[in-house]
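Asks: everything below, folded, please.
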Amino acid sequence: MARQRSPRSSEPRSVERERGGSREERYVYGVNPVLEALRAHAERVDRIFTAEGQLAAKAAAEIFSRARDSGIRLERVPRERLAAMAEGGVHQGVIAELRGFEYMELEDLLEAAEESGRPALLVVLDGIQDPHNFGAIIRSAHALGAHGVVIAKDRAVPVTGVVAKASAGAVEHCPIARVVNLSRTLEELKEAGVWIAAADPDSKEPLWSARLDGPLAVVVGAEGAGVREGVLKHCDFRLGIPMLGQVGSLNASVSAAILLYEAARQRGTRPAAGS
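Replies: Okay, the predicted model is just below:
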């Protein structure tokens, strides 16, 4: 595959609620998501709720220390209230109330790639509505060096508490852009010199046969439906993941992780041990 595109010319679960008409709040629960929110964006945390006897001592020490240092209000509440706030999720004894999630613009993601000195690597999601899949994809994207994730404003799950939990807190570190039209966005990425590769179980081209070391956006569709045909026609090539078993396709988050790992391998990326 040729690499001749012109360079570009002159970013444990959260429950979002509307509050006071215009202000949006987000509940993030679980030890790792709360800690990552405090480490990455303490200024966005308004309050932290804990239940007596449910939060592990080591986690409590760091959470309380960071909250005090940042002037964040701490409240002890009955465990029943935590369960209600987490809407049945496993909160591990702690919930943080954050300001609404701050989505980035596509341009922010491209600028982040340029500043990193590495070829752009983005993940574009077409119709992912399962928050667990979305969160797992964010986690893989962050771990494998992607500069961000792109989702559509419609027909896609937004960043919620379930997404934050499934991402193990990676949502606080991985920029996410939300766009109006995916097809138009793919054309904008092409104009910026980015190649577009779609995950397609019907493709005869295995992922390892393609050049994935240049500026790249990986498009992953919803489980079952896959990438829509109207989006596929804007992709430069389609990649399959050869399988030996009897099941014909993989979970969307697993497909994304495999494609991202192959891209990282070709780029010589060596994730830190244990990441």
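Asks: make it CA atoms for all contacts and neighbour counts henceforth
Replies: Will do.
Asks: can you show me the helices along this structure?
Replies: For the chain, the helices defined by DSSP state H cover 31-41, 57-69, 79-85, 106-116, 131-143, 161-166, 182-191, 229-232, 252-266.
Asks: I'd like these laid out as TSV, including mean neighbour count and distance to Val150.
Replies: Shown next, in TSV, are the helices of the chain (neighbours: other Cα atoms under 10 Å; distance: least, Cα to Cα, whole Å):
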stretch	mean neighbour count	distance to Val150
helix 31-41	21	20
helix 57-69	14	30
helix 79-85	16	28
helix 106-116	17	8
helix 131-143	24	10
helix 161-166	27	14
helix 182-191	18	9
helix 229-232	14	14
helix 252-266	20	13
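Asks: and the ones you listed: which comes nearest Asp202?
Replies: helix 229-232 (12.1 Å; Cα to Cα).
Asks: what comes into contact with the closest one?
Replies: Applying Cα atoms under 8 Å, 6 or more residues apart in numbering, the contact partners of helix 229-232 are 182-183, 198.
Asks: could you export these as JSON lines, including distance to Leu259?
Replies: Shown next, in JSON lines, are the contacts of helix 229-232 (distance: Cα to Cα, whole Å):
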{"residue": "Leu182", "distance to Leu259": "20"}
{"residue": "Ser183", "distance to Leu259": "21"}
{"residue": "Ala198", "distance to Leu259": "10"}
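Asks: first-to-last residue distance for stretch 134-151?
Replies: Chord length of stretch 134-151, first to last residue, is 10 Å (Cα to Cα, to the nearest Å).
Asks: err, stretch 200-220, not the other one
Replies: Start-to-end span of stretch 200-220 (Cα to Cα) is 8 Å.
Asks: list of residues touching that stretch?
Replies: 1, 3, 119-126, 193-199, 226-227, 238-242, 248-249, 252, 255-256, 259-260, 262-264, 266-267.
Asks: mind giving me the ChimeraX command for buried ones among these?
Replies: Buried residues within the contacts of stretch 200-220, by 16 or more other Cα atoms under 10 Å, are selected in ChimeraX with:
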select :119,120,121,122,123,124,125,126,193,194,195,196,197,198,199,226,227,238,239,240,241,242,249,252,255,256,259,260,262,263,264
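Asks: so which of the contacts of stretch 200-220 sit within strands?
Replies: Members of the contacts of stretch 200-220 lying in strands (criterion: DSSP state E): 121-126, 195-199, 238-239.
Asks: need the residues you listed in CSV (columns: distance to Leu216).
Replies: Putting these into CSV (distance: Cα to Cα, whole Å) gives the following:
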residue, distance to Leu216
Leu121, 5
Leu122, 6
Val123, 9
Val124, 10
Leu125, 14
Asp126, 16
Trp195, 5
Ile196, 6
Ala197, 7
Ala198, 10
Ala199, 13
Arg238, 13
Leu239, 13
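Asks: would you do the same for the sequence below? I want to compare the two.
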Amino acid sequence: MAGNDSRRGGLRKTNKKGATKGSGGQVRRGLKGKGPTPKAEDRTYHAAHKRKVERDRRDRGRHQREMPELVVGRNPVLECLHARVPATALYVAEGAANDERLSEAVHTAAGRNLPVLEVNKLELDRMTGNGMHQGIGLAIPPYEYADVHDLIANAAASKKPGMFVILDNITDPRNLGAVIRSVGAFGGNGVIIPERRSASVTAVAWRTSAGTAARVPVAKETNMTRVVKEFQQNGYQVVGLDAGGDHTLDTYDGTDNVVIVVGSEGKGISRLVRENCDTIMSIPTEGWVESLNASVAAGVVLSEFSRQRRIKG
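Replies: As a prediction, this is how the structure comes out:
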């Protein structure tokens, strides 16, 4: 028979597919239910899930905005209270070790009719983002920035030579706070910072300024080149600080209206702002020191210009 012929081509062919013995339980598993259908917002491919993710992101951002800015640490809080920094409440951690600074802070806050709120230490940790608060935090409202035109007008009304600092590419709020403190210490009239890519007056800046941000105005402007030209049109010399300057602090006369432009330690002053400065000035240092921190450089120049003005009388 053809089907039994052992010769090549004599084998019977069949179209059968699949296993010949059982299914290994695959059919039974395939018939088993998969449970209830997940909610649309739980299905990662569904538009409702994307809306949920975006809603959660907005809620987190809203929660973060609602959290108060806190100046923390016993000395900074006390200094801010003495400087009458605008504040909304004083937070004290339950069980915080008492000392003269804590007692004085509570007494001073009460004297200013500020609410003194006792909170759990873990709650204060969460509010501050770390545990370095020393059991105390001063809540401050958002900073109100000045207008650069008002700053120039106020300096002119004082009948004394004006002195301002422009910070360019400074992103560390501690540097901003230190510069604000130096401006206040050496008789400056204010600080100007860019709207973008710059540190702002946050709780960290308040803390570093030791409360002087309450008395030294800070303006935030969108176009720093335009600000430089605005000062020049009002009779100011604009001095940019750079290690390769064509003038040095030893020979520069800072007794007239002057604006000091300070760039970051890494990037320096941005190109357009640098090109519009009247002078690029360097600070003499030991040769093996490459550069100074931005706030240190600003403090050195402010101190020297203040000394010159005192001598001139």
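Asks: give the contact list for the residue most central in space within the second structure.
Replies: In the second structure, the residue lying closest to the centroid (Cα atoms, centre = their mean) is Ala199, at 4.6 Å. Listed by Cα under 8 Å, 6+ apart, the contact partners of Ala199 of the second structure are 170-173, 176, 193.
Asks: still touching in the first structure? Go through those residues.
Replies: Retained in the first structure: 170-173, 176, out of those (criterion both residues aligned by TM-score structural alignment, their matches' Cα atoms under 8 Å).
Asks: quick one: which of these is nearest to Ser209 of the second structure?
Replies: For those, the nearest to Ser209 of the second structure is Leu176 (8.0 Å; Cα to Cα).
Asks: what residue of the first structure matches up with the closest one?
Replies: Correspondence of Leu176 of the second structure to the first structure, assessed by TM-score structural alignment: Phe134.
Asks: got the contact list for that match?
Replies: By Cα under 8 Å, 6+ apart, Phe134 of the first structure lies in contact with 128, 157, 163, 166-167, 253.
Asks: which stretch of the first structure lines up against stretch 108-123 of the second structure?
Replies: Counting by TM-score structural alignment, stretch 108-123 of the second structure pairs with residues 66-81 of the first structure.
Asks: what spatial separation is found between the residue nearest to the centre of the second structure and Asp172 of the second structure?
Replies: 6 Å.
Asks: what is the nearest of the contacts of Ala199 of the second structure to Glu118 of the second structure?
Replies: Nearest to Glu118 of the second structure among the contacts of Ala199 of the second structure is Pro173, at 28.0 Å by Cα to Cα.
Asks: so what's the closest one up against?
Replies: Shown in contact with Pro173 of the second structure (Cα under 8 Å, 6+ apart): 199-202, 204-205.
Asks: return the member of the residues you listed nearest to Asn154 of the second structure.
Replies: Within the contacts of Pro173 of the second structure, the smallest distance to Asn154 of the second structure is 21.2 Å, found for Val201 (Cα to Cα).
Asks: which residue in the first structure lines up with that closest one?
Replies: For Val201 of the second structure, the aligned position in the first structure is occupied by Val159, per TM-score structural alignment.
Asks: state the number of residues packed around the closest residue to that match other than its chain neighbours.
Replies: Leaving aside its chain neighbours, Val159 of the first structure sits nearest to Phe101 (7.0 Å; criterion: Cα to Cα, 6 or more residues apart in numbering). By the criterion of other Cα atoms under 10 Å, Phe101 of the first structure has 18 neighbours.
Asks: ok, Phe101 of the first structure touching Arg26?
Replies: Yes. Here Phe101 of the first structure lies in contact with Arg26, judged by Cα atoms under 8 Å, at a distance of 7.3 Å.
Asks: map Gly187 of the second structure onto the first structure.
Replies: In the first structure, Gly187 of the second structure lands on Gly145 (TM-score structural alignment).
Asks: contacting residues around its match?
Replies: Gly145 of the first structure touches 121, 264, 269, counting by Cα under 8 Å, 6+ apart.
Asks: I'd like those residues as JSON lines, with distance to Glu187 of the first structure appended.
Replies: Below are the contacts of Gly145 of the first structure laid out as JSON lines (distance: Cα to Cα, whole Å):
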{"residue": "Leu121", "distance to Glu187 of the first structure": "16"}
{"residue": "Ala264", "distance to Glu187 of the first structure": "24"}
{"residue": "Thr269", "distance to Glu187 of the first structure": "27"}
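Asks: so which of the residues you listed comes closest to Ser70 of the first structure?
Replies: Nearest to Ser70 of the first structure among these, with distances taken as Cα to Cα, is Leu121, at 33.5 Å.
Asks: what do we get in the second structure for the closest one?
Replies: Per TM-score structural alignment, the equivalent position to Leu121 of the first structure in the second structure is Met163.
Asks: and Ala97 of the second structure, how many neighbours?
Replies: By other Cα under 10 Å, 9 other residues sit near Ala97 of the second structure.
Asks: excluding its backbone neighbours, what's nearest it?
Replies: In space, and not counting its chain neighbours, Ala97 of the second structure is closest to Gly135: 7.8 Å by Cα to Cα, 6+ apart.
Asks: and that neighbour? What does it align with in the first structure?
Replies: Checking TM-score structural alignment: Gly135 of the second structure goes with Gly93.
Asks: if I read this right, its match contacts Arg79, doesn't it?
Replies: Yes. Contact criterion Cα under 8 Å: Gly93 of the first structure and Arg79 qualify, at 7.4 Å.
Asks: shared neighbours of the two, anything?
Replies: Both Gly93 of the first structure and Arg79 are contacted by 50-52, under the criterion Cα under 8 Å, 6+ apart.
Asks: what subset of these is buried?
Replies: 50-51.
Asks: ok, back up a step: ok, the contacts of Gly145 of the first structure vs Glu97 of the first structure, which is closest?
Replies: For these, the nearest to Glu97 of the first structure is Leu121 (31.2 Å; Cα to Cα).
Asks: how many neighbours does the spatially closest residue to Ala152 of the first structure that is not a sequence neighbour have?
Replies: Computed as Cα to Cα, 6+ apart, the closest residue to Ala152 of the first structure that is not its neighbour in sequence is Val179, at 4.9 Å. If you count neighbours by other Cα under 10 Å, Val179 of the first structure ends up with 18.
Asks: gap between the counterpart of Val179 of the first structure in the second structure and Ala110 of the second structure?
Replies: Aligned by TM-score structural alignment, Val179 of the first structure pairs with Glu221 of the second structure. For Glu221 of the second structure, the distance to Ala110 of the second structure equals 37 Å [Cα to Cα].
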